[in-house]
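A.B. asks: prediction below, plus the sequence it came from.
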Amino acid sequence: MTSSSRASRGDRQGETKPSRTSAESSHVINNLDLCAQMSTKAGSEVLFEKVGNAGVITLNRPKALNALNLTMIRHIYPQLKNWDKDSETDLVIIKGAGEKAFCAGGDIRAVTEAGKAGDSLAQDFFREEYILNNTIGTYQKPYVALIDGITMGGILKEQFEGVGLSVHGRFRVATEKTLFAMPETGIGLFPDVGGGYFLPRLQGKLGLFLALTGFRLKGRDIQRVGVATHFVQSDKIVSLEKDLIDLKSPSNSDVAQLLDSYQEQSSLDAEKPFVLQEQTEAIDRLFSAGSVEEIMENLKRDGSAFALKQTETLAKMSPTSLKLTFRQIQEGARMSLQEVLVMEYRLSQACMRGHDFYEGVRAVLIDKDQSPKWKPSTLSGVSEQAIEECFSSLGERDLKL
């Protein structure tokens, strides 16, 4: 998987002194800067430390699996901008507190309630989250995500997100505890946070398969497919972090060399084959199609146990989400990360205007009956015009990066 261009952006705010931002920044950025100052307080949801010449971000909601919310986004963004500008910060490390998760998501209920009420949070969360994703994707200094635990783009209990804080960074370190999935089609959403950029860049049709089915990858397999850049055993992560911090003015190649050496020392599960090794050819063949309907036909015609299982999985997903996701992956393969995020913001707002997102949240998170009533309920009921409208420009409300 290739990362996005690291071209420098011209909208950098502030110095490491947290009291000042650039003249061009609005009161929103000033508020974000204030959040960054506040975040150093004990018990904050996100913690910032300077350890030597390393900036260390710790997502600090272990009981909530370090789920991301808008307040945390508003903490992280200005701190990243400040550290990128700071001559005494050489690299950034991001990790999760506790032993269970790197980051399993965001406050989905708050977004749901806001969307129903027409509250601005439904716009603000996605807009500011995607701006943060782009900042990570274009970061000039080495950015290392230690993904020791759950990281999901979709929902887990009451969370979604997590992937966007790691996958667009230059270095992503998975361990045997790492769980990765993008199961948004099961909640009436789509694999956002730049999923339309990195998923189609995985080998063959694997990205499309993961996007449509929400299939989970674990441990070393996450590095094998390219979602992570390295695999390091979890008992070596503390030592790795210390060695990263001890690097003196490291270049990206210096960081890569250190991570490579740790990966070479990590033999756990090295002999285990890739979980989808025997299905790789089938995935490429069955998911090579011009529409979701064609994929379903391919699966039914194939008739293998694997194909029938995928048919059952896809039948449970939102038909609208499946069609949105299929086109998102097609379009994203030809786009830059920035273009993908603009597209995905349009899709996020279409989902906020629609039915299936709210119904998916109800069925999976609130009533937990696992029986969403999708509208339309069939793929044939989702018109091309309805999908086209989801991709249409929002005019002045489009995401600006």
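C.D. replies: Arrived safely. Quick caveat: nothing in here was measured; it's all calculated off a predicted structure.
A.B. asks: C-alpha from now on. contacts and neighbour counts both.
C.D. replies: OK.
A.B. asks: what ranges do the helices span in the stretch 201-350 of the chain?
C.D. replies: Using DSSP state H, counting those that start in this stretch, the helices of the stretch 201-350 of the chain run over residues 206-213, 220-225, 237-246, 252-264, 280-286, 292-302, 305-316, 319-332, 337-353.
A.B. asks: oh, that last question was meant for the stretch 51-200 of the chain, not what I typed.
C.D. replies: Secondary structure of the stretch 51-200 of the chain by DSSP H, counting those that start in this stretch: the helices cover 70-85, 108-117, 121-137, 195-198.
A.B. asks: now those in a markdown table, with distance to residue 44 and mean neighbour count?
C.D. replies: Shown next, in a markdown table, are the helices of the stretch 51-200 of the chain (distance: least, CA to CA, whole Å; neighbours: other CA atoms under 10 Å):
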| stretch | distance to residue 44 | mean neighbour count |
| --- | --- | --- |
| helix 70-85 | 9 | 22 |
| helix 108-117 | 19 | 17 |
| helix 121-137 | 19 | 21 |
| helix 195-198 | 29 | 28 |
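A.B. asks: next up, a second structure to put side by side with the first:
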Amino acid sequence: MAAPQIKGNIVDSDQVLVEEKGCASVLTLNRPRQLNALSSEMILKMLKLFTAYEEDPTVKLLIMKGKGRAFCAGGDVSAVARSATEGHWTNGANFFWNEYILNYIIATYRKPQVSILNGIVMGGGAGVSIHGRFRVATEKSVFAMPETALGLFPDVGASYFLSRLPGYFGEFVGLTGARLEGAEMLACGLATHFVPSTRLDLLEESLVRAESSDPFTICRIIDQFSERMPVREKSAYNRMDIIDRCFSKRTTEEILAALEQEAVHGSDEWILASIASLKKASPISLKITLRSIREGRTQQIGQCLIREYRWEPPRLDLIEDDMVDKYFSKVDDAVWEDLKLPGRHNSNFLSKL
């Protein structure tokens, strides 16, 4: 199996804490003041750890969690943005290169990964958890992909996992940046289990004692602590008929018009919030996001990551299709290098969702 091509020097960092507990390795994201936003150092350290653990027969299970009130609120793109404004675009390219390689390794990993999503999970935080086999939500979980409001688009393989949510729920989540609670994450498949936060310590102890890498064994253990959590009555997930009717439209303009038509006949809070979010979001981001999710439905995780790696008009109707096309084409730059994914045993793995 080919080793991943990493861009940058790996340094030891206390931003990711490592505990060896029996046959399990527990990784704790440790930037609580920054809501555990992923820095270059964190990504590089996790790349090193995941690569080493996969070949280490003494490590059977990986458990990931975050310190404080967030699992991970995304990638720390402030440094990337600063370097880009100074003309150093390669720093940002290297950051995303390493992040996407990590996402791909997690998506094709041969050993079980249990992510404890006890808090905020956004952007890059989804990339290091949703691609893993087990995702445990709690009553404190808050999930979102807020990129369109920031002039970006949901990346880290989001076009893969959002496109595989029920109906057109992925388009709804990706375009509006809607926040989902733990129960909603479980209902739509972003989470595999719901465990009350008060039982997480006992869950971790049981997983460590099992000393097993068998996914069925791990699943049975988590099942023992899991609860069925009903989705709130006013949740958008309970109105999938409206979601599918509106977000199945071909263009973002048609989606917005369909939502406004629904608002005429009713005043569901989530519909009005969705309209407001779409009107505030970056127009080009909305169009790229919609096309990215639609293309993701027919692509494997590796294809999605390579495409997402290739990346301002004021109104939707001023954006021509050829303006969007360029974000989905190969980059015409002699210095540019397309994302190169490492060879993996599970390279044809379809989905852990």
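C.D. replies: All right, it came through fine. Please read these numbers as outputs of a predicted model, since none were measured by experiment.
A.B. asks: compare the helices of the stretch 51-200 of structure 1 and give me the one nearest residue 292 of structure 1.
C.D. replies: Residue 292 of structure 1 lies closest to helix 195-198 among the helices of the stretch 51-200 of structure 1, at 16.2 Å (CA to CA).
A.B. asks: in structure 2, which residue range corresponds to the helix or strand hosting residue 49 of structure 1?
C.D. replies: Taking DSSP states H and E as the criterion, the element that holds residue 49 of structure 1 is strand 46-51. Counting by TM-score structural alignment, strand 46-51 of structure 1 pairs with residues 16-21 of structure 2.
A.B. asks: average gap between that stretch and structure 1?
C.D. replies: Taken over the aligned residues, the distance from stretch 16-21 of structure 2 to structure 1 averages 1.3 Å (mean CA distance after the TM-score superposition for structure 1).
A.B. asks: check which residues of that stretch are buried.
C.D. replies: For stretch 16-21 of structure 2, the neighbour count (16 or more other CA atoms under 10 Å) marks 16, 17, 21 as buried.
A.B. asks: quick one on the thing from earlier: packing partners for the strand holding residue 49 of structure 1?
C.D. replies: On a contact count with 3 or more CA pairs under 8 Å, 6 or more residues apart in numbering; DSSP states H and E, strand 46-51 of structure 1 meets strand 54-59, helix 70-85.
A.B. asks: how about these in CSV, adding distance to residue 95 of structure 1?
C.D. replies: Shown next, in CSV, are these (distance: least, CA to CA, whole Å):
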stretch, distance to residue 95 of structure 1
strand 54-59, 5
helix 70-85, 12
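A.B. asks: of those, which is nearest residue 219 of structure 1?
C.D. replies: Across those, closest to residue 219 of structure 1 is strand 54-59 (CA to CA), at 20.4 Å.
A.B. asks: tell me the contacts of residue 260 of structure 2?
C.D. replies: Neighbouring residues of residue 260 of structure 2 by CA atoms under 8 Å, 6 or more residues apart in numbering: residue 275.
A.B. asks: what does residue 194 of structure 2 correspond to in structure 1?
C.D. replies: With TM-score structural alignment as the criterion, the equivalent of residue 194 of structure 2 in structure 1 is residue 231.
A.B. asks: sorry, that was for residue 177 of structure 2
C.D. replies: By TM-score structural alignment, residue 177 of structure 2 lines up with residue 214.
A.B. asks: my guess is its match contacts residue 185. True?
C.D. replies: Yes. With contacts counted by CA atoms under 8 Å, residue 214 of structure 1 reaches residue 185, the gap being 7.3 Å.
A.B. asks: ok, those two, which is more surrounded?
C.D. replies: residue 185 (29 against 23; other CA atoms under 10 Å).
A.B. asks: my guess is the more buried one meets residue 317, correct?
C.D. replies: Yes. Contact criterion CA under 8 Å: residue 185 of structure 1 and residue 317 qualify, at 5.5 Å.
A.B. asks: orientation of the strand holding residue 49 of structure 1 relative to helix 70-85 in degrees?
C.D. replies: On the basis of axes from the mean of the first three to the mean of the last three CA atoms, to 10 degrees, strand 46-51 of structure 1 is oriented at 20 degrees to helix 70-85.
A.B. asks: gap between strand 46-51 of structure 1 and the chain center?
C.D. replies: Counting by CA atoms, centre = their mean, to the nearest Å, strand 46-51 of structure 1 is centred 22 Å from the centre of its parent chain.
A.B. asks: show me what it is in contact with.
C.D. replies: By CA under 8 Å, 6+ apart, strand 46-51 of structure 1 touches 39-40, 55-61, 72, 75-76, 245.
A.B. asks: which part of structure 1 lines up with stretch 278-296 of structure 2?
C.D. replies: Using TM-score structural alignment, the residues of structure 1 aligned to stretch 278-296 of structure 2 are 314-332.
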